[in-house]
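S.K.: I would like the atomic coordinates for the input below:
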Amino acid sequence: MRFMVIVKATKDSEAGIPPDAEMLEAMGKFNEELVKAGVMLAGEGLQASSKGARVRFLGDERTVIDGPFAETKELIAGFWLWQVRSKEEAIEWVKRCPAPFRTECEIEIRQVYEIEDFGPDVPKETLEREERLRAQLTNQK
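M.R.: You can find the predicted model right below:
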């Protein structure tokens, strides 16, 4: 099972205040543990929403909204993509994580859809396309 592990933003992360050297070291060690355990597939920190944009869809219309975005508790400061056996295993890994910020923060865990999750009605062509795309992604690494 794959899980997206989402580090929620704080006022400091949105203000562009980077983690200190101690936090970078602690997170680096945690990431090493994840890699050695074969759990981590990807992971990155994200810059403040002031450097980002959103695209709102309404039918054929596309509206670009430049950051910053107001509600920090709904913003993402970073993420991991993990391969684990269960949600419970993902939770146990998150509990071992160093607190990403010096203030109260939250990490969200969300399971990633696999093509099989869409049931037996997925067209054969769609399954084949998914397999080709996954193979291409693997070959790009």
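
S.K.: only C-alpha atoms for contact and neighbour calcs from this point on.
M.R.: Will do.

S.K.: taking the centroid of this protein, which residue is nearest it?
M.R.: Centroid check for the chain by CA atoms, centre = their mean gives Phe79 as the closest residue, at 3.1 Å.

S.K.: where does it sit, in terms of helix or strand?
M.R.: strand 76-83 (DSSP states H and E).

S.K.: with Pro98 instead?
M.R.: Per DSSP H and E, there is no helix or strand for Pro98.

S.K.: surely it touches Gly28?
M.R.: No. Pro98 is beyond contact range of Gly28, at 10.0 Å (criterion: CA atoms under 8 Å).

S.K.: tell me the contacts of Phe3?
M.R.: Leu81, Trp82, Gln83, Val84, Lys87, Ala90, Ile109, Arg110, Gln111, Val112 (CA atoms under 8 Å, 6 or more residues apart in numbering).

S.K.: one more sequence to fold, the one below, so I can look at both together:
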Amino acid sequence: MKFMILIKATPESEAGVMPSEQLLTDMGRFNEELVKAGVMQAGEGLHPSAKGARVRFSGPNRTVTDGPFAESKELIAGFWIWKCASLQEAIDWVRRCPNPMLGESEVEIRQVFEAEDFGEAFTPELREQEERLREQIAGQGQPPA
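M.R.: Reported below is the predicted structural model:
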């Protein structure tokens, strides 16, 4: 099972306060544990929402709103993609994580959909397309032969 681990933003992270050297060290150590255990597949921090934008869809219309966005509790400051056997395993890993922020913080765990979750609507043709796209994405990071 794949899980997206969402590190919620705080007023400090939205203000652009960078993590301390100690927190970076602690997170680096934790990420090493995740990689050695075969759990971590990706992970990144995100710039504050002031450097972002939102696109709202309403039928055929698109409206772009530049950041920053209000209510930092609803914003994401970073993420991981983990492969775990269960939600409980993901919870256990998050419980071991250093606090990702200076003060109080919150981390959300969400399971990522997999092909079998879509049932018959995910036709063989759509499965082939998905596999082809994943192969192309994987190949984009490789140097030309």
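
S.K.: any idea what the TM-score comes out to?
M.R.: After superposition, the two chains reach a TM-score (TM-score structural alignment, normalised by the length of structure 1) of 0.97; 141 aligned residues with a CA RMSD of 0.9 Å.

S.K.: take the contacts of Phe3 of structure 1 and lay them out in JSON lines including neighbour count and distance to Ala9 of structure 1.
M.R.: Below are these laid out as JSON lines (neighbours: other CA atoms under 10 Å; distance: CA to CA, whole Å):
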{"residue": "Leu81", "neighbour count": "20", "distance to Ala9 of structure 1": "17"}
{"residue": "Trp82", "neighbour count": "24", "distance to Ala9 of structure 1": "20"}
{"residue": "Gln83", "neighbour count": "21", "distance to Ala9 of structure 1": "23"}
{"residue": "Val84", "neighbour count": "17", "distance to Ala9 of structure 1": "24"}
{"residue": "Lys87", "neighbour count": "15", "distance to Ala9 of structure 1": "22"}
{"residue": "Ala90", "neighbour count": "22", "distance to Ala9 of structure 1": "20"}
{"residue": "Ile109", "neighbour count": "18", "distance to Ala9 of structure 1": "14"}
{"residue": "Arg110", "neighbour count": "13", "distance to Ala9 of structure 1": "16"}
{"residue": "Gln111", "neighbour count": "16", "distance to Ala9 of structure 1": "20"}
{"residue": "Val112", "neighbour count": "15", "distance to Ala9 of structure 1": "21"}
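
S.K.: contacting residues around stretch 22-36 of structure 1?
M.R.: So stretch 22-36 of structure 1 is contacted by Met40, Leu41, Cys97, Pro98, Pro100, Phe101 (CA under 8 Å, 6+ apart).

S.K.: now do the strands in structure 2.
M.R.: Assigned by DSSP state E, structure 2 shows strands spanning 2-8, 40-45, 53-58, 61-66, 76-83, 107-111.

S.K.: of the ones you listed, which is nearest Gly139 of structure 2?
M.R.: Shortest distance between Gly139 of structure 2 and these, using CA to CA, is found for strand 40-45: 16.1 Å.

S.K.: what's the average distance for that closest one when superposed on structure 1?
M.R.: Compared with structure 1 after fitting, strand 40-45 of structure 2 has a mean deviation of 0.4 Å; criterion: mean CA distance after the TM-score superposition for structure 1.

S.K.: contacts for that strand?
M.R.: Asn31, Leu34, Val35, Ala77, Gly78, Phe79, Trp80, Ile81, Trp82, Lys83.

S.K.: where does that strand end up in structure 1?
M.R.: Taking TM-score structural alignment as the measure, structure 1 aligns residues 40-45 with strand 40-45 of structure 2.

S.K.: thought Asn61 was touching Val55 of structure 2, still the case?
M.R.: No. In this structure, Val55 of structure 2 is not within contact of Asn61 by CA under 8 Å, at 9.8 Å.

S.K.: neighbour count for the two, which is higher?
M.R.: Val55 (11 against 8; other CA atoms under 10 Å).

S.K.: any idea how far the more buried one is from Val64 of structure 2?
M.R.: Distance from Val55 of structure 2 to Val64 of structure 2, counting by CA to CA, to the nearest Å: 4 Å.

S.K.: which residues sit in contact with whatever residue of structure 2 lines up with Asp12 of structure 1?
M.R.: In structure 2, the residue paired with Asp12 of structure 1 is Glu12, using TM-score structural alignment. By CA under 8 Å, 6+ apart, the residues touching Glu12 of structure 2 are Leu102.
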